[in-house]
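Asker: what's the 3D shape of this:
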Amino acid sequence: MVQYDPAIINQFAESLYLKAEKVVRNYTVRGCFLGLGLGLGLAAVVPEWGTLMAFLAPIGMFGYFGYSAGQSAAFKYKLEAQTALCHAKIEENTRKPV
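Answerer: Sure, this is the predicted structure:
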């Protein structure tokens, strides 16, 4: 018979939070690369803007958009982790003393 172990729930919650951090980082990096691609195109099409401005503005803008989208995507992992921790706490508080 399997016994209840709250440490497993805590470990699961920690892994979900790590996954949420990775999602935010991945979305941010993808946004920056998307901005880099746009910056390369802008530098070729509009040379009077200057190479530095044509690169930095889209990278920063799309990096921020990626970060925001990553925060939204990571929210579901954080919510699932908090739900699991809440269930573990409820079980702890309602357990009958031995």
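Asker: CA only for contacts and neighbour counts going forward, please
Answerer: Will do.
Asker: burial count for A7?
Answerer: Burial of A7 is recorded as 10 neighbouring residues (other CA atoms under 10 Å).
Asker: helix/strand/coil for it?
Answerer: Here A7 is recorded as helix under DSSP: H, G, I helix; E, B strand; the rest coil.
Asker: and this one, please, so the two structures can be compared:
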Amino acid sequence: MATEYNPELIQKLADKLYSQANSSIVLGTLIGFVAGGFFGLSASHESPIGVVIGVVLGSIVGYLIGQSRAFSLRVQAQMALCQRQIELNTRR
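Answerer: Next comes the predicted model:
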């Protein structure tokens, strides 16, 4: 039995990649927030200023990492959609 082409699967893949891209920004920021808070807490010996600085810097770094990952996922989704559209355009 041969596997047949199914353009809906490619669309589902692209939708899932976009969903993961959106989640990666939130997750990256959250992880950076928590990690920055712990780092600020340990580095500043429980000084509130150190914790705030750690949280802010950690959140920024986490956001930037999440943005980078999201960009890669969106590019993958666009490549899949492009291939799907090429197939649909050239179908006889």
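Asker: let me see the TM-score of these two.
Answerer: Overall, the chain-to-chain superposition scores 0.83 on the TM-score scale (TM-score structural alignment, normalised by the length of the second structure); 91 aligned residues with a CA RMSD of 1.8 Å.
Asker: and A20 of the first structure, what does it touch?
Answerer: Residues in contact with A20 of the first structure (CA atoms under 8 Å, 6 or more residues apart in numbering) are 73-75, 77-78.
Asker: which SSE is it in?
Answerer: helix 6-45 (DSSP states H and E).
Asker: now the contacts of A20 of the first structure as CSV including neighbour count, distance to A13 of the first structure and secondary structure?
Answerer: Listed next are the contacts of A20 of the first structure as CSV, based on neighbours: other CA atoms under 10 Å; distance: CA to CA, whole Å; DSSP: H, G, I helix; E, B strand; the rest coil:
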residue, neighbour count, distance to A13 of the first structure, secondary structure
A73, 15, 16, helix
A74, 21, 13, helix
F75, 15, 13, helix
Y77, 20, 9, helix
K78, 19, 8, helix
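Asker: save these as CSV, and put in distance to I8 of the first structure too.
Answerer: Shown next, in CSV, are the contacts of A20 of the first structure (distance: CA to CA, whole Å):
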residue, distance to I8 of the first structure
A73, 24
A74, 21
F75, 21
Y77, 16
K78, 17
